[in-house]
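# only geometry, no sequence info:
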């Protein structure tokens, strides 16, 4: 089968398309005929070797943790799937080697969820990592009815989900983004503010008493401003900086497979209550270009890589 492959940690530029051995299907695994996958920042960080301290890596390597497609084979311990079922998965494993930027991928039982008929597989491929990260961040920050929550990088893949899911929880959402994305954030249900210089003043203009929770997707200066925008007793959750626990009493989040959560998010998409923004589409043969587009930043929504 064909797959995106790296043989060294030299970044997206080192990605090639090569013939590789089809993955084995273990007793608790499912083989997915890939329709689409999507790029997440962690993917191009892996291409640079930036995640080796967290998870064992093996070269040559196919990256990718998001996938949607149809079931091609099931392991003998699987009882609740049939060949041809439509599934999506957050396919992170205990080692990084056989990822989702391929024609077929084997994923463990804990990873997959059935895709409702109303949801296109390209759309479903955007949801696992980014959607579940957003939802877990909101849980970690205990965002609920009546809260005002500040979402940094609100127009990106995780941020756009966090805005919508926070609004569905009954929160008032303030989102940082460049001005070109302000109308987009308004459509998602957030009050947009410009990031960078003057951030604290911008937030205080729309939330004079401060915010109840901060969802951090960028770290750096935005996170440093937290004490100046957070109410006393407010909560902080970050997907970037583990030091939030010591500095702000917050929570660092690293997304984990969660079938029930992914099933719920897919159902929200099916019901039209959660929107998925696809910024760009690339065929598998142009996976390198897809990684480079994501790494360049300023992408609104998700970059998708399709089988065709």
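Looks like it came in fine. Only a predicted model underlies this, so the values are computations on that prediction, with no experimental measurement involved.
# C-alpha from now on. contacts and neighbour counts both.
Fine.
# What are the boundaries of the helices in the stretch 1-150 of the chain?
Remark: helices assigned in the stretch 1-150 of the chain by DSSP state H, counting those that start in this stretch are 41-47, 121-125, 128-140.
# As TSV, the ones you listed with distance to residue 28 and mean neighbour count would be great.
Formatted as TSV, those follow (distance: least, C-alpha to C-alpha, whole Å; neighbours: other C-alpha atoms under 10 Å):
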stretch	distance to residue 28	mean neighbour count
helix 41-47	25	20
helix 121-125	22	26
helix 128-140	20	24
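# Rebuild the ones you listed as a markdown table, extending it with distance to residue 33.
Converted to a markdown table, the helices of the stretch 1-150 of the chain look like this (distance: least, C-alpha to C-alpha, whole Å):
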| stretch | distance to residue 33 |
| --- | --- |
| helix 41-47 | 20 |
| helix 121-125 | 11 |
| helix 128-140 | 17 |
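# Where does the spatially closest residue to residue 202 that is not a sequence neighbour sit, in terms of helix or strand?
Among residues not flanking residue 202 along the chain, residue 193 sits closest, at 6.0 Å (C-alpha to C-alpha, 6 or more residues apart in numbering). According to DSSP states H and E, residue 193 maps onto strand 190-194.
# Can you spell out which helices and strands pack onto that strand?
If you count contacts as 3 or more C-alpha pairs under 8 Å, 6 or more residues apart in numbering; DSSP states H and E, strand 190-194 packs onto strand 172-177, helix 182-188, helix 199-206.
# Of all the ones you listed, which one is nearest residue 26?
Among those, helix 182-188 comes nearest to residue 26, with 40.9 Å by C-alpha to C-alpha.
# which other helices and strands contact that closest one?
Judged by 3+ C-alpha pairs under 8 Å, 6+ apart, the packing partners of helix 182-188 are helix 157-168, strand 190-194.
# what's the closest non-adjacent residue to the residue most central in space within the chain?
Nearest residue to the geometric centre of the chain (C-alpha atoms, centre = their mean): residue 130, 1.8 Å. Distance criterion C-alpha to C-alpha, 6+ apart; nearest residue to residue 130, sequence neighbours excluded, is residue 158 at 4.6 Å.
# That neighbour: what's it in contact with?
By C-alpha atoms under 8 Å, 6 or more residues apart in numbering, the contact list for residue 158 reads 130, 131, 133, 134, 217.
# and the comparison structure, right after this:
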């Protein structure tokens, strides 16, 4: 089968299509014929080497951790899913490998009928990440939440999940994306110089939580929140220097307490997949897709993600 991988840190050009033996579903797993799979900004940072001290790699490294497709193998002990079912889900955190013709999923949910394959292919990682961080920040009804970088793949989902919890959401993005953020339920503002003052105008009673999906503005975000414990980033590797938690996921049953994935790892919020299905079926959650590329154009997909100008999720289609 075809699979995307890289064998050294570097620019987008280090990723390539490899011909590999297809994986098989082990106990508690399923395999899917992949229709679409996601490109993650976090994985872009992993590929560049920016995250080498947080997420250690063994080369070659196969990319992709969320995918959607048709079940074609069911592992021992798996119930409630059959060959031929349409699902979306996530690979094992350490194994990855979703950017391929076949992927083994460790967690999954039924594909909502309202979603295209492209939407479903990029949904699981964003839903899990957004749920994990919103849970850590204890976001609920009546809270005001700032989502920094709200127009990206995780940000767009985080906005909608926070709105569904009953929170008021302020989202930062370039001005061209402000109407888009309004359509998701957020109050938009621009990022950059003057952010603290703009937020004080929009939220005169203060902000209860800050979810940083972009990086590069932690001093301002801490000032806005008033407490480092009320800020969580998924994008800024300088987090520890500012006393801020940087979240990335590790399975809840990891016996090493997340050490293999770095000290800042949090248990995966896999319940976020079921929440996403419910909201999608109710017409309250969509997964904006910035672009879809064939597997053979993975380099172009990484280039677009690295540009930081994509509105929504970038996916690869098989």
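Cool, the structure landed. Treat the numbers as computed from the prediction; the structure is a model and nothing was measured.
# re the thing from before, the residue nearest to residue 130 of the first structure -> the second structure?
Using TM-score structural alignment as the criterion, residue 158 of the first structure maps onto residue 154 of the second structure.
# mind checking which helix or strand the closest residue to residue 38 of the first structure other than its chain neighbours is in?
Distances taken as C-alpha to C-alpha, 6+ apart place residue 304 nearest to residue 38 of the first structure, at 4.3 Å, with adjacent residues excluded. Using DSSP H and E, residue 304 of the first structure sits in strand 302-306.
# count of residues packed around residue 176 of the second structure?
Residues lying near residue 176 of the second structure (other C-alpha atoms under 10 Å) number 9.
# before we move on, what about the one 10 residues further on?
Summarising burial for residue 186 of the second structure: neighbours were counted as other C-alpha under 10 Å, giving 26.
# And residue 198 of the first structure, what's its match in the second structure?
Residue 198 of the first structure maps onto residue 194 in the second structure, by TM-score structural alignment.
# and the equivalent of the residue nearest to the centre of the first structure over in the second structure, how far is that from residue 272 of the second structure?
Aligned counterpart of residue 130 of the first structure in the second structure: residue 126 (TM-score structural alignment). For residue 126 of the second structure, the distance to residue 272 of the second structure equals 9 Å [C-alpha to C-alpha, to the nearest Å].
# list the contacts for the residue nearest to residue 38 of the first structure?
Residues near residue 304 of the first structure by C-alpha under 8 Å, 6+ apart: 36-39, 122, 125-126, 278-282, 290.
# Neighbour-wise, which one of those residues leads?
Each of those was scored for neighbours by other C-alpha under 10 Å, and residue 38 scores highest at 33 neighbours.
# these two touch, right, residue 134 of the second structure and residue 162?
Yes - using C-alpha atoms under 8 Å, residue 134 of the second structure is in contact with residue 162, at 7.3 Å.
# dump the residue contacts of the nearest residue to residue 33 of the second structure once chain neighbours are set aside.
By the measure of C-alpha to C-alpha, 6+ apart, the closest residue to residue 33 of the second structure outside its immediate chain neighbours is residue 102, 4.8 Å from it. Neighbouring residues of residue 102 of the second structure by C-alpha under 8 Å, 6+ apart: 1, 22, 23, 31, 32, 33, 34.
# Would you mind confirming that the third one makes contact with residue 103?
Yes - Residue 23 of the second structure lies in contact with residue 103 (C-alpha under 8 Å); the separation is 7.0 Å.
# The two: which is more packed in?
residue 103 (31 against 12).
# who touches that one in this structure?
With C-alpha under 8 Å, 6+ apart, residue 103 of the second structure has these contacts: 23, 31, 32, 33, 34, 67, 91, 97.
# The first structure: which residue goes with that one?
Using TM-score structural alignment, the equivalent of residue 103 of the second structure in the first structure is residue 105.
# That match and residue 88 of the first structure: what is the separation?
According to C-alpha to C-alpha, residue 105 of the first structure and residue 88 of the first structure sit 12 Å apart.
# cool, and residue 107 of the first structure?
In this view, residue 107 of the first structure and residue 88 of the first structure are 10 Å apart by C-alpha to C-alpha.
# What about residue 140 of the second structure, how many residues nearby?
18.
# aligned partner of it in the first structure?
Alignment note (TM-score structural alignment): residue 140 of the second structure maps to residue 144 of the first structure.
# need the contact list for that match.
With the criterion set at C-alpha under 8 Å, 6+ apart, residue 144 of the first structure makes contact with 166, 169, 170, 171.
# Filter those residues down to the buried ones and express that as a ChimeraX selection.
Buried members of the contacts of residue 144 of the first structure, defined by 16 or more other C-alpha atoms under 10 Å, are picked up in ChimeraX with:
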select :166,171
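# Max pairwise distance over the contacts of residue 144 of the first structure: which two?
Most distant of those, by C-alpha to C-alpha, are 166 and 170, 6.6 Å apart.
# residues in contact with stretch 185-197 of the second structure?
For stretch 185-197 of the second structure, with C-alpha under 8 Å, 6+ apart as the criterion, the contacting residues are 148, 159-160, 163, 168-175, 178-179, 181-182, 198, 217, 220-221, 223-224.
# same thing but 6 Å
The list of residues contacting stretch 185-197 of the second structure from outside it, by C-alpha atoms under 6 Å, 6 or more residues apart in numbering, reads 169, 170, 171, 172, 173, 174, 178, 224.
# Can you give me the end-to-end span of that stretch?
Taking C-alpha to C-alpha, stretch 185-197 of the second structure runs 22 Å from one end to the other.
# Measure how far that stretch is from the centre of its chain, please.
22 Å (C-alpha atoms, centre = their mean, to the nearest Å).
# same thing with stretch 80-100 of the second structure?
The answer for stretch 80-100 of the second structure is 15 Å, by C-alpha atoms, centre = their mean.
# Just give me the neighbour total for residue 83 of the second structure.
13.
# Surely it and residue 72 touch.
Yes - between residue 83 of the second structure and residue 72 there is a contact under C-alpha atoms under 6 Å: 5.0 Å.
# out of everything not next to it in sequence, what's closest to residue 22 of the second structure?
Per C-alpha to C-alpha, 6+ apart, closest to residue 22 of the second structure is residue 1, 5.7 Å.
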